[in-house]
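Trainee: Sharing a model that was predicted from the sequence below.
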Amino acid sequence: MQEEVVTRAATLAEIAQEAGVSAPTVSKVLNGRADVAPATRERVEGLLLRHGYRRRGGGRVSPLLELVFHELESAWAVEVIRGVENAAREEGLSIVLSESAGRLSPGQSWVDGVLARRPTGVVLVLSGLDRSQREQLAGRGIPFVVMDPAGDPGRDVPAVGTTNWDGGLAATRHLLDLGHRRIGLIGGPARMMCSRARTDGYRAALDIAGVPYDPELVRAGDFHHESGRRAGLELLTLPDRPTAVFAGNDLQALGLYEAARELGLRIPEDLSVVGFDDLPLARWVGPPLTTVRQPLTEMAETAARLVIDLARGGRPGNLRVDLATSLVERGSTAPPATG
């Protein structure tokens, strides 16, 4: 019979002995006192974090990862949750989910809840923290990482993203290589960095190919299915409609599918469509969707591992990580019809 192993928290005296300092010095670091040498502070903070203590207010760290979504959408969010869960499971951590209801930063009530829960760390998806919120978390030693930041997170903010510009370029170049020249775009919200980058990649591909940018072929969406449908109906009823459309994400691409069906257009015979994300449903729609794969699960897992490393006192050499996108060709794209 295997013997059960019982662990206990290290005392401050044991941490002091391990760090080679006095117990009062450990107490000063734990309570945020300034009269400690920087090298000593760093060594003690690393040990405090490893053993689950937090500065300023003391107390044990909860074995939790806070996962905050800009909007909690099922298909997209499931891939992110899966990645965070992969990392959390290995560390014996649980996940707390919350949503900022479309705001670029969560409200003060969320911050108050985090400070009360004292999680190991926070992963924010398509959102961020304002200066006051950042200072509050830093004051309690709670690290955070932004995944796919909506705006510029700042040089000192750890962030994990993907090569959105490259993805927009690859999607549009694929359609150009098939022979399309009237290529529409259904972009995402202009305030989001990922959306702007994908649009810039679209424009760059047109410019490289010598195809003039036509604003009449561009519509703004909100990354939801219905906005893809509405924008699709507008584009596909133009007097000189596009023969292909790059949708800013897979949900908008599916909305475009619906618009094409309503107008009696066939995909890809009458209209080629490229999405962005490569959600599992992209493989099962008819026809299967050509799309740009952004590795959502890997991005989320990377963000979770980064925040866990920060909680242990790690000092990553690079605070910005961008994982590569790739084009996945399926049945929704073909050369334009002739005649």
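Mentor: Ah, there it is. Numbers count the residues shown, from 1 in each chain.
Trainee: alpha carbons only for contacts and neighbour counts from here, please
Mentor: OK.
Trainee: Surely Asp156 touches Leu319?
Mentor: Yes. Taking Cα atoms under 8 Å as the definition, Asp156 is a contact partner of Leu319 at 7.2 Å.
Trainee: Put this next to the first one:
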Amino acid sequence: LVYEPDAVAQSMRTRSTGVVGLLVTDLANPLYARIITAVEAQLLAAGYALLLASTHNDAQREKMLIDLFRRRRVDGLILGPCEGERPDYLAALAVDLPVVALDRDFTGDNAGVHVDHYNGALQATRYLLNLGHTRVALLTPGSAVRPGRERIAGFKDAFAEGGVPLDPKLVRAEKSAMDFAFSEALGLLGSPDAPTAFVCLGTRILSGVLLALRHAGRSVPGDVSVVSIGDTDLSELFSPSITSLTWDLSAVGTAAAELLLRRLNRTEDMEQERILMTTQLVLRESCGPVPKARATQPRTERKPAA
């Protein structure tokens, strides 16, 4: 017979369950898939299992899930962005168990991994402004979470840097980001002074924008240029392929797991650790200069054939 130790008895003796909890906004978001895979690989190599859940960007749901994870006696937590996130709440959690912030705000002696969304949005917007676009729309989750706040700041600063007036109506940030993209983009395209370019998160927001462009009879990049924030299969496989702001998702997951493992194995107090991941603009086929007709007069909506 092969002896297998009793996991419950072992956890009572060692005060460790060998389980780590990870909360993200949406498990269906393809940008999280590679992060989760990398986290799981690092933890498994160290003898830990991973417990996953989605917050759906709801602060109350996040608190409920954290309470549930703690009752299950997880050894540590990795927490992704969530609306209403408070650094002091994360610091309070870290008193009892190791916590790593995944692209969310944190303070004190805690640890986290941040993507440089500010400079990424700044670079992407500069690129479109240099192509002659002055009516650029940004569709992103709102400023209540760090990624949205940083993107909006970089986007606005690119306009200020270039001395180009920014119409505040072109910044569309919502809590329910996955649901609003199609209607918001279609509304913008139907306005008298429609945008000539979109910068949008490369998940279902990008899908919604591309669907709205098709409904409005606009071609990419002939009529409208598009930049995706985050590189997904859709960005690569869509025709024309979408210029994308990308970062190493696997490296983000690996770094988050390594930060947590260091805190799980600590023998003394640790100082704050923050890892900043840089972004890169991958140029493809979805961007071009403003069409001359669009640059001189507003575009009228095409009428259906009789």
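Mentor: Perfect, I can see it now. Keep in mind it's a predicted model, so treat the numbers as computed, not measured.
Trainee: Compare Asp156 and Leu319 of the first structure (neighbour count), which wins?
Mentor: Shown here are Asp156 of the first structure and Leu319; by other Cα atoms under 10 Å, Leu319 has more neighbours (14 against 9).
Trainee: Do a quick rundown of the helices in the first structure.
Mentor: 12-19, 23-30, 38-50, 74-90, 108-117, 131-139, 164-177, 193-209, 225-236, 250-262, 296-311 (DSSP state H).
Trainee: what angle do the fifth one and helix 131-139 make?
Mentor: Angle, helix 108-117 of the first structure to helix 131-139, by axes from the mean of the first three to the mean of the last three Cα atoms, to 10 degrees: 0 degrees.
Trainee: re earlier: looking at the helices of the first structure, which is nearest to Gly57 of the first structure?
Mentor: For Gly57 of the first structure, the closest of these is helix 23-30, at 7.9 Å, according to Cα to Cα.
Trainee: residues in the second structure aligned with that closest one?
Mentor: Per the alignment by TM-score structural alignment, helix 23-30 of the first structure matches no residues in the second structure.
Trainee: Report how many residues lie close to Gly264 of the first structure.
Mentor: Neighbour count for Gly264 of the first structure, taken as other Cα under 10 Å: 10.
Trainee: The second structure: which residue goes with that one?
Mentor: Alignment note: Gly264 of the first structure maps to Gly217 in the second structure; criterion TM-score structural alignment.
Trainee: returning to what we had before: nearest to Ser332 of the first structure among the helices of the first structure would be which one?
Mentor: Checking the helices of the first structure against Ser332 of the first structure by Cα to Cα gives helix 250-262 as the closest, at 9.7 Å.
Trainee: Compute the first-to-last residue distance for stretch 169-184 of the first structure.
Mentor: Terminal residues of stretch 169-184 of the first structure lie 14 Å apart, using Cα to Cα, to the nearest Å.
Trainee: do the same with stretch 97-114 of the first structure
Mentor: 11 Å.
Trainee: likewise stretch 260-275 of the second structure?
Mentor: End-to-end distance (Cα to Cα), stretch 260-275 of the second structure: 12 Å.
Trainee: and what of stretch 227-234 of the second structure?
Mentor: 12 Å.
Trainee: go on, stretch 221-229 of the first structure?
Mentor: Distance between the two ends of stretch 221-229 of the first structure: 10 Å, counting by Cα to Cα.
Trainee: got a list of contacts for it?
Mentor: 186-189, 231, 247-249, 251-259 (Cα atoms under 8 Å, 6 or more residues apart in numbering).
Trainee: Report the buried members of those.
Mentor: 186-188, 231, 247-249, 251-259 (16 or more other Cα atoms under 10 Å).
Trainee: which one in the first structure is aligned with Ala101 of the second structure?
Mentor: Checking TM-score structural alignment: Ala101 of the second structure goes with Val146.
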